[in-house]
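Participant: Got a predicted structure here, sequence first:
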Amino acid sequence: MVRPRTPAFDKTKIVAENRRARYDYAIEDVYEAGIALTGTEVKSLRFGEGSIAESYAEVKEGEVWLVNANIPEFSHGNRFNHEPKRPRKLLLTAREIDKLFGAVARQGLPLVPLSVYFHRRGRAQVELAIARGRKAHDKREYEQEKDWKREQGRLIREHG
């Protein structure tokens, strides 16, 4: 019997996406995590500013932290503006944190953020993945497979 696919996360507004991660890493598990933000950080994200291109997540003392994510200061912020590259706490259940800690500690796999978005209730979320690094030959195979799938789709559209 075929396992049912997990439903995709309900993304209404994608703010930042790490496209390079899907090329550099083979994605194994994907989690949706809330993110603890201050008011000016939320305002900056709502304006579509933010980058997670060089960021990663780490498990410290039973908590998961998003490190090196850049959310620029809010333009109309005052003295309560935030630091752009501060570590931000990710909100996950204890069971999910234990799974992530096991993957990082035992297998040495990185935690890579794939995207930052707002879901239908207006909360900022991070799509976090347990990934396995690809070697150069794996990347070439991945590109060839992707090109072949694109070609297949084109042929099916043309010849019905």
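Facilitator: Great, that's in hand. Numbering: from 1, shown residues only.
Participant: alpha carbons only for contacts and neighbour counts from here, please
Facilitator: OK.
Participant: Could you pull up the residues touching residue 92?
Facilitator: 33, 34, 64 (C-alpha atoms under 8 Å, 6 or more residues apart in numbering).
Participant: ok, and the most crowded of those residues?
Facilitator: residue 64 (23 neighbours; other C-alpha atoms under 10 Å).
Participant: and the helix or strand it falls within, what does it pack onto?
Facilitator: Residue 64 belongs to strand 63-67 when assigned by DSSP states H and E. If you count contacts as 3 or more C-alpha pairs under 8 Å, 6 or more residues apart in numbering; DSSP states H and E, strand 63-67 packs onto strand 56-60, strand 88-91.
Participant: The lengthiest helix in the chain packs against which elements?
Facilitator: Determined from DSSP state H, the single longest helix within the chain is helix 136-159. Helix 136-159 is packed against helix 19-24, with contacts defined by 3+ C-alpha pairs under 8 Å, 6+ apart.
Participant: adding another structure so you can compare the two:
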Amino acid sequence: MAKDHIKIIAENRKARHEYFIEDRFEAGMVLKGTEVKSLRQGRANLKDSYARIKKGEVYIHQLHISPYPFAYYDNHDPLRVRKLLMHKHEIKQLYGKINERGHTLVPLRLYFRDGKVKLELALAKGKHQHDKRDTIRRRDEQRDLERQRKDYK
């Protein structure tokens, strides 16, 4: 069995700091040709993006894909709303969790899997300020322990 070939285009590192990640989903995207060409050059930014469910379909907002520099005409809008492709049962599952528990959909990373653009979505819950400080403190303690372990050897 062949292993999937994955090439990461962009990651949302801020999401792990701002949210508790509870579940992950993979979704395809409906894109224009110039968007795919721009993504192949690694020109994407997930920083302020988020996903919403509207009329039984999932859409990604504020995902910035830079215009393709070599397109003569018909270039895409960098911040247009793009449809995500997911199974209906996954969308229903997400819809239920988002409405009842106050979760949100946050994109974690954008990548190519076997030539197709995929987006990793996370079902997440926002962290409070004290949770963020606690996460930073734990990370620093872990780093210090690793440093001490390395010095001990």
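Facilitator: Cool, the structure landed. These numbers were taken from a predicted model, which means no experiment stands behind them.
Participant: hmm, back to that, what is the corresponding segment of structure 2 for the longest helix of structure 1?
Facilitator: Under TM-score structural alignment, helix 136-159 of structure 1 corresponds to residues 129-152 of structure 2.
Participant: Next: stretch 72-91 of structure 1.
Facilitator: Alignment of stretch 72-91 of structure 1 against structure 2: residues 66-85, by TM-score structural alignment.
Participant: buried stuff in that stretch?
Facilitator: By neighbour count on 16 or more other C-alpha atoms under 10 Å, the buried set for stretch 66-85 of structure 2 is 66, 67, 68, 75, 76, 82, 83, 84, 85.
Participant: Residue 134 of structure 2: which of those is nearest?
Facilitator: residue 84 (33.8 Å; C-alpha to C-alpha).
Participant: follow-up on the earlier one: could you export the contacts of residue 92 of structure 1 as CSV, including distance to residue 55 of structure 1?
Facilitator: Below are those laid out as CSV (distance: C-alpha to C-alpha, whole Å):
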residue, distance to residue 55 of structure 1
33, 15
34, 16
64, 13
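Participant: on that earlier part again, what comes into contact with the strand holding residue 64 of structure 1?
Facilitator: Contacts for strand 63-67 of structure 1 (C-alpha under 8 Å, 6+ apart): 55-59, 85-92, 97.
Participant: mean deviation of that strand from structure 2?
Facilitator: For strand 63-67 of structure 1, the mean deviation from structure 2 after alignment is 0.5 Å (mean C-alpha distance after the TM-score superposition for structure 1).
Participant: Okay, angle between that strand and strand 56-60 too, please.
Facilitator: Strand 63-67 of structure 1 and strand 56-60 are oriented at 150 degrees to each other (axes from the mean of the first three to the mean of the last three C-alpha atoms, to 10 degrees).
Participant: How far off centre is strand 63-67 of structure 1?
Facilitator: Relative to the centre of its chain, strand 63-67 of structure 1 is centred 12 Å away, using C-alpha atoms, centre = their mean, to the nearest Å.
Participant: do the same with stretch 62-74 of structure 2
Facilitator: How far stretch 62-74 of structure 2 lies from its chain's middle: 20 Å, per C-alpha atoms, centre = their mean.
Participant: And for stretch 8-28 of structure 2?
Facilitator: Taking C-alpha atoms, centre = their mean, one finds stretch 8-28 of structure 2 lying 4 Å from the centre of the chain it belongs to.
Participant: Give me the contacts around it.
Facilitator: With C-alpha under 8 Å, 6+ apart, stretch 8-28 of structure 2 has contacts from 39-40, 42-47, 84-86, 106-112, 116-127, 132, 135.
Participant: Need the buried ones from those residues selected in ChimeraX.
Facilitator: Buried members of the contacts of stretch 8-28 of structure 2, defined by 16+ other C-alpha under 10 Å, are picked up in ChimeraX with:
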select :39,40,42,43,44,45,46,47,84,85,106,107,108,109,110,111,112,117,118,119,120,121,122,123,124,125,126,127,132
